[in-house]
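Q: Kindly generate the corresponding structure for this input.
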Amino acid sequence: MVAGVPPDYFSATGQRWGNPLYRWSAHAAEDYRWWVERMRQTMKLCDVVRIDHFRGFESFWEIPAAAKTAVHGIWQPGPGEAVFNAIRRELSDAQGRLRIIAEDLGIITPAVNALRLAIGLPGMRILQFAFDGDARNPYLPHNYEANTVVYTGTHDNDTSRGWWESLSRAEQDYVRAYLGVGDESSEEIHWQLIRLACSSVASLCVIPMQDVLGLDSTHRMNAPGLGEGSWEWRFSWQQVEDSHARRLAELARLYGRKPG
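A: Take a look at the predicted model:
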């Protein structure tokens, strides 16, 4: 058996990652020591750790190793809150908080959301998922809660400009209506989305470098389920202009996101 996820809006055949599954009973017998030490080391390298596929801690998709795709599999129970309790005992801050973001995308059930809330981790909201015409869409900023991290898009999404160019005229009109901008905004749509993210109540705002630079689909970081061409993009400091820094600084000032 190997790991992956069933079909979702990222991939019609799911994602067959191919790595072996954790034997959670063995981890529990050691009070999740491997996880604690792995997290300890990771936290030395960055300010905040985003745990990919958080829903796997509630239940995970088990795929036969011989399967070519992730379509056929079954859900198996994960370790739940126990692994995070072990991490919290050694690695939380003075207020008992963990420097962790829960990547809660894909098939998120009430049980997965309840687990995230019980642990107290912020979830994720992606602007590219927001504009389906439903005002109740949880990815629209007016539906956010403060304990949220907003992204224009993640490494698994197209760039904001590439995403915009893939939309129909009607879909683009809806985005413009929500943003309150006219047709002339198309050339700067990435900055309109960056502003929207910054102006939300989300406690943290993450903007991919491709969106700061206004790059198209050829600069996409990853296409889930496809290996060739993924994770090859790199930026050069020669691409970064003073105007990029000034615009980000102004948005941070306007919306109270400036450090200190």
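
Q: From here on, just use CA atoms for contacts and neighbour counts.
A: Noted.

Q: residues contacting Arg40?
A: Contact analysis of Arg40 by C-alpha atoms under 8 Å, 6 or more residues apart in numbering lists Leu91.

Q: can you tell me the helix or strand for it?
A: helix 33-43 (DSSP states H and E).

Q: Could you list the buried residues of that helix?
A: Trp35, Val36, Met39 (16 or more other C-alpha atoms under 10 Å).

Q: Repeat that for stretch 180-199.
A: Neighbour-count burial for stretch 180-199 flags Ser186, Ile189, His190, Trp191, Gln192, Leu193, Ile194, Arg195, Leu196, Ala197, Cys198, Ser199 (criterion: 16+ other C-alpha under 10 Å).

Q: Out of these, which sit inside helices?
A: Among the buried residues of stretch 180-199, the ones falling in helices (DSSP state H) are Ile189, His190, Trp191, Gln192, Leu193, Ile194, Arg195, Leu196, Ala197, Cys198, Ser199.

Q: Need these in a markdown table (columns: distance to Asn143).
A: A markdown table is the format used below for these (distance: C-alpha to C-alpha, whole Å):
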| residue | distance to Asn143 |
| --- | --- |
| Ile189 | 21 |
| His190 | 21 |
| Trp191 | 21 |
| Gln192 | 18 |
| Leu193 | 16 |
| Ile194 | 17 |
| Arg195 | 17 |
| Leu196 | 13 |
| Ala197 | 12 |
| Cys198 | 15 |
| Ser199 | 13 |
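
Q: Can you check which helix is longest in the chain?
A: helix 242-254.

Q: Please name every helix or strand in contact with it.
A: helix 189-199 (3 or more C-alpha pairs under 8 Å, 6 or more residues apart in numbering; DSSP states H and E).

Q: hmm, who's touching the helix it packs on?
A: The contact list for helix 189-199 (C-alpha under 8 Å, 6+ apart) reads 127, 141, 150-152, 160-161, 164, 179, 185, 205, 207, 211-212, 214, 251-252, 255, 257.

Q: run this one through as well so I can compare:
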Amino acid sequence: MRASGILFPVSSLPSKYGIGCFSAEAYEFVDQLARAGQKYWQILPLGPTGYGDSPYQSFSTFAGNPYFIDLEAFVKEGYLDKSDCEDCDWGTNESYVDYEKIYNSRFRLLRKAFENYDCETDQEYRKFVKENAAWLEDYSLYMAIKDSLNGISWIEWPTELKNREKAALAEKREKLANEVGFYCFQQFCFFKQWTALKAYANAKGVEMIGDIPIYVAFDSADAWAQPELFQFDRENIPVGVAGCPPDAFSATGQLWGNPLYDWEYHKKTGYAWWTRRMANCMKLYDVVRIDHFRGFDEYYSIPYGDKTAQFGHWEKGPGMDLFRALEKNLGKLDVIAEDLGLLTDSVIEMVEESGFPGMKVLQFAFDENEDSPYLTHRYERNCIVYTGTHDNETTRGWFRNLSQHDRNFARAYIGCEGKHETAAVWSMIRAAMSSVADRCVIPVQDYLCLGNEARINEPSTLGDNWKWRMKKGQLNETIIQKIYKMTKLYGRLVKEETEEKEKTEADREKISDK
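A: Here you go, the predicted structure:
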């Protein structure tokens, strides 16, 4: 089925109060997607972010980011006054998130809303806490303890807390009961609002493409609460951590620092944790993009404590054994495999056997060899094509920085006759849309023809990532109609959901509630 969508992080919505959220602007964007004939809204991971504000380094695999809670809903419900929101300092630049100010202001308002909310008598809240106890209890206690210890990582906590001794945890649950309740309240509000937004989108014929990292953060409730899932020693110190080896782009490689999975343990449990994780994801989203898919075939292990990724080695992952177990437990999954980078034969075979569509990034297609697998004439239908992703430059910024040879080759290939950079951007979009790829997703920055000032992330850097926001009115009706016409021209207009998808949704709902 041919279809298309837009990649647009929730944080980049032009919502009030400093950061994009599940506000009226999110619903307006869904309406724009529908008018533009788009079937998909692709987002970045929704988990609560920590150091560096990266959505790929979350405090929990299951929890949601409290920054995305719509404060205006609290005003309507009487938990906040409008002046509470307007009196906060949200930063001075509407095009970028000021995370320090967001943290200080939003948590203060969330706490006031919590104090004005009657958790004890709200049956909907009590039901949510009970149904999500498997992860919510650990996450809320973890965050409450973390706050009480000035935010230090759990590996630095007192031994009795780090090792989860029952008496110590019971004491903290009692002492920090209000704080635990505060974090439960956040999650209740997050999931209530997200569920409503997703339902609205689905009713408009728009599906949500979620994004999950292969790894969890070391400083997370998952690593603290279930150390047996990971390659830890007796002191709960990682044996090795995740990353990528040195290559042409980085002489010392990429040191991500995530704990590595103990795949033998996961196999013994029938991949129970992964089943719960994917069941939860398929409940939250319609389609799931799995980041760093090649890590399931082989993963790069770096000795814990190393300052670079130079001295790591490759180890064998679970391969198709994991995905066969997931399909057995959950039914057929609608998954996108992020299979970018240098791929071995075994990775290619795993992607092919899984049947999951891989990714094609058009920006990768133009180099001196002029024979890249990312050139559109080399695609097969079962793939998803992007002009670029959140990790790339915007297409306008990319085109501006190309060598003269590569720029000439790109112009010739995509049939760009206009001299202006915007002509090249729209020619790239046209090349992606007209390709045989079943699905096509374009970052919103490319439709707006923005330069690298609107880049979302530059891998292996800190400080300026995850900040860009769209200004209100930038995505106007002229652009929406231009998108619609191109979508219609290349046969990608929205179509009805299949009966099979509806059936598997019901099956996953049952598993995720267990």
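
Q: Just give the TM-score of the two.
A: Once superposed, chain against chain, the TM-score is 0.94 (TM-score structural alignment, normalised by the length of structure 1); 256 aligned residues with a C-alpha RMSD of 1.5 Å.

Q: which part of structure 2 lines up with the helix holding Arg40 of structure 1?
A: Using TM-score structural alignment, helix 33-43 of structure 1 lines up with residues 272-282 of structure 2.

Q: so how much does that stretch differ from structure 1 once superposed?
A: Following the fit onto structure 1, the mean deviation recorded for stretch 272-282 of structure 2 is 1.0 Å by mean C-alpha distance after the TM-score superposition for structure 1.

Q: Please report how far the residue of structure 1 positioned farthest from its centre lies from Asn19 of structure 1.
A: Largest separation from the mean C-alpha position in structure 1: Ala29, at 31.0 Å (C-alpha atoms, centre = their mean). Distance, Ala29 of structure 1 to Asn19 of structure 1, by C-alpha to C-alpha, to the nearest Å: 22 Å.

Q: quick check: stretch 349-360 of structure 2 aligns to which part of structure 1?
A: The aligned range for stretch 349-360 of structure 2 is 114-125, by TM-score structural alignment.

Q: my bad, stretch 392-403 of structure 2
A: Counting by TM-score structural alignment, stretch 392-403 of structure 2 sits on residues 157-168 of structure 1.

Q: for stretch 42-59 of structure 2, same thing?
A: Counting by TM-score structural alignment, stretch 42-59 of structure 2 falls onto no part of structure 1.

Q: returning to what we had before: can you give the distance of the match of helix 33-43 of structure 1 from its chain's centre?
A: 15 Å (C-alpha atoms, centre = their mean, to the nearest Å).

Q: And stretch 403-412 of structure 2, by the same measure?
A: Using C-alpha atoms, centre = their mean, the offset of stretch 403-412 of structure 2 from its chain centre is 32 Å.

Q: Please enumerate residues in contact with that stretch?
A: Phe366, Asp367, Glu368, Glu370, Phe399, Glu417, Ala424.

Q: what do you get for stretch 368-375 of structure 2?
A: Lys360, Val361, Leu362, Phe364, Ala365, Phe366, Tyr379, His405, Asp406, Phe409.

Q: so where is stretch 73-88 of structure 1 in structure 2?
A: With TM-score structural alignment as the criterion, stretch 73-88 of structure 1 aligns to 312-327.

Q: which residues in structure 1 form helices?
A: 24-29, 33-43, 82-91, 110-119, 160-166, 169-179, 189-199, 209-213, 242-254.

Q: can you tell which of these is closest to Ala223 of structure 1?
A: helix 160-166 (12.6 Å; C-alpha to C-alpha).

Q: in the closest one, what counts as buried?
A: Quick answer for helix 160-166 of structure 1 (16+ other C-alpha under 10 Å): Ser160, Arg161, Gly162, Trp164.

Q: Same check on stretch 127-139 of structure 1?
A: Leu127, Gln128, Ala130, Phe131, Pro138, Tyr139.

Q: From start to finish, how long is it in a straight line?
A: Stretch 127-139 of structure 1 stretches 6 Å from its first residue to its last (C-alpha to C-alpha).

Q: Distance-wise, check the alignment partner in structure 2 of Glu228 of structure 1 relative to Glu393 of structure 2.
A: Mapped onto structure 2 by TM-score structural alignment, Glu228 of structure 1 lines up with Gly463. Gly463 of structure 2 sits 16 Å away from Glu393 of structure 2, going by C-alpha to C-alpha.

Q: Of the two, which one has the most company?
A: Glu393 (22 against 10; other C-alpha atoms under 10 Å).

Q: what's that one in contact with, if anything?
A: Glu393 of structure 2 touches Asn452, Arg455, Glu458, counting by C-alpha under 8 Å, 6+ apart.
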